[in-house]
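Visitor: return atomic coordinates for the entry below.
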Amino acid sequence: MTPFDLVLTPRGVRFRGQYYPCTIGRTGTTDRKKEGDGATPRGVHRIVGMLYRPDRIARPAPWALPVGPGDLWSDDIRHEDYNMMVRAPYPHSHEVLRRADPLYDLIILTDWNWPYAVKGRGSAIFIHQQRRPGYPTEGCVAFRRKDLRRIAPLITLQTRLIVP
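Guide: Coordinates of the predicted model:
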């Protein structure tokens, strides 16, 4: 572990000597992640990208990419684009990345089951904004808006999310 890693602890995520409260999947952590199980996968997950809503927030890092109205994330285990960013129109099961609520105004992408996805092993393990403090995710790690916006510019492509 390095001080530049995001490390999940009982107190929240430790990053650069600070602790940030967070929420994880509604069923806790797991070594056997499955699509739809609501669990956050244990392991060392590399940060592989950052997406943001340019109509709502400024670019949080020079390497962050804007999310457009047609941007989606495939969660259809029967499709070849499973666990990949796709564009509308997309008739298969997916998540909308440009949401009406602020949950995905800033998304930090992990390499969980990516880029060579194993069908059914889980998709879209993101770092994003919480719905509200204490409200669990579907498997992602979520922060308060102000904390996520503080953390994002300090993350690099060498940063890892460590879920013990």
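Visitor: please make it C-alpha for all contacts and neighbour counts, starting now.
Guide: Fine.
Visitor: quick one: contacts of the strand ranked longest in the chain?
Guide: The residue-count maximum for a strand in the chain (DSSP state E) belongs to strand 43-52. Outside strand 43-52, the residues within contact range by Cα atoms under 8 Å, 6 or more residues apart in numbering are 31, 59-60, 63-67, 104-112, 156-164.
Visitor: which residues touch the residue nearest to Asp71 when sequence neighbours are not counted?
Guide: Excluding its sequence neighbours, the residue lying closest to Asp71 (Cα to Cα, 6 or more residues apart in numbering) is Arg87, at 4.8 Å. Contacts for Arg87 (Cα under 8 Å, 6+ apart) come out as 70-72.
Visitor: most centrally placed residue in this protein?
Guide: In the chain, the centroid-proximal residue (Cα atoms, centre = their mean) is Phe126; its distance is 0.8 Å.
Visitor: let's compare: structure for the following, please.
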Amino acid sequence: MRTLPGAPQKGIFQFGSLRLRCALGKGGVTSGKREGDGATPLASMRLLSAYRRPGGRGGPRFALPTLLTHPDAGWCDAPGHGAYNRPVRLPFPASAERMRREDRLYDGVVVLDWNVTRRARGLGSAIFLHVARPGFAPTEGCVALTRRDLDRLAPHLRRGMRLTVRR
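Guide: Modelled structure (predicted):
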């Protein structure tokens, strides 16, 4: 994945011979990722697992280990909490992102190994590959593809593959 020249919140996602448009963080791409900066980390991140909305047209059919996003599924983004950058059950006493969103951006989510395997408080949480907003509006730091493109890629994504973000 690399940024588009002159458009730091948009990029080209390459998978084999495919080249797909993607959205990036509103803070562009950074080598100094911090919680809440809205930037996509400049990094090579392993694909760990996936989430999908249940149902017939719920979410993509991933080859990755996949959990269904039930209404109480969340992800802690509170650096001071012991569950920081971990899945949690809602309601949750600290700040947490809802994994089943009304805007359906998380109908399909790939969890990237940014600050997950070895956590450090404040270095950023919930860096995912997910569905893009219309017009590829910037994310909060994730990489986002159209639903159609995520559906196409899902069966080919395997645990341990890497998503590499370059400028």
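Visitor: can you count the residues close to Leu154 of structure 1?
Guide: Neighbour count for Leu154 of structure 1, taken as other Cα atoms under 10 Å: 13.
Visitor: which residue lines up with it in structure 2?
Guide: Structural alignment (TM-score structural alignment) places Leu154 of structure 1 against His156 in structure 2.
Visitor: ok, now Val96 of structure 1?
Guide: Aligned partner of Val96 of structure 1 by TM-score structural alignment: Arg98.
Visitor: pretty sure its match is touching Cys76, no?
Guide: No: between Arg98 of structure 2 and Cys76 there is no contact under Cα atoms under 8 Å: 9.1 Å.
Visitor: who has more neighbours, these two?
Guide: Neighbour count, other Cα under 10 Å: between Arg98 of structure 2 and Cys76, Cys76 has more, with 24 against 21.
Visitor: I figured Gly141 of structure 2 was touching Lys26, is that so?
Guide: Yes: if you go by Cα under 8 Å, Gly141 of structure 2 and Lys26 touch, sitting 6.8 Å apart.
Visitor: which neighbours do the two have in common?
Guide: Shared contacts of Gly141 of structure 2 and Lys26, counting by Cα under 8 Å, 6+ apart, come down to 38-39.
Visitor: looking at the two, which one has more neighbours?
Guide: Gly141 (29 against 19).
Visitor: so where does that one fall, helix or strand?
Guide: Gly141 of structure 2 is part of no helix or strand, with elements assigned from DSSP states H and E.
Visitor: ok, now how distant is it from Asp149 of structure 2?
Guide: 19 Å (Cα to Cα, to the nearest Å).
Visitor: can you give me the strands in structure 2?
Guide: 2-4, 7-15, 18-23, 29-30, 40-41, 44-52, 66-68, 73-76, 87-89, 96-98, 108-112, 128-131, 143-145, 162-164.
Visitor: please identify the deepest-packed of those.
Guide: Of all these, strand 40-41 has the most neighbours on average by mean count of other Cα atoms under 10 Å, namely a mean of 28.
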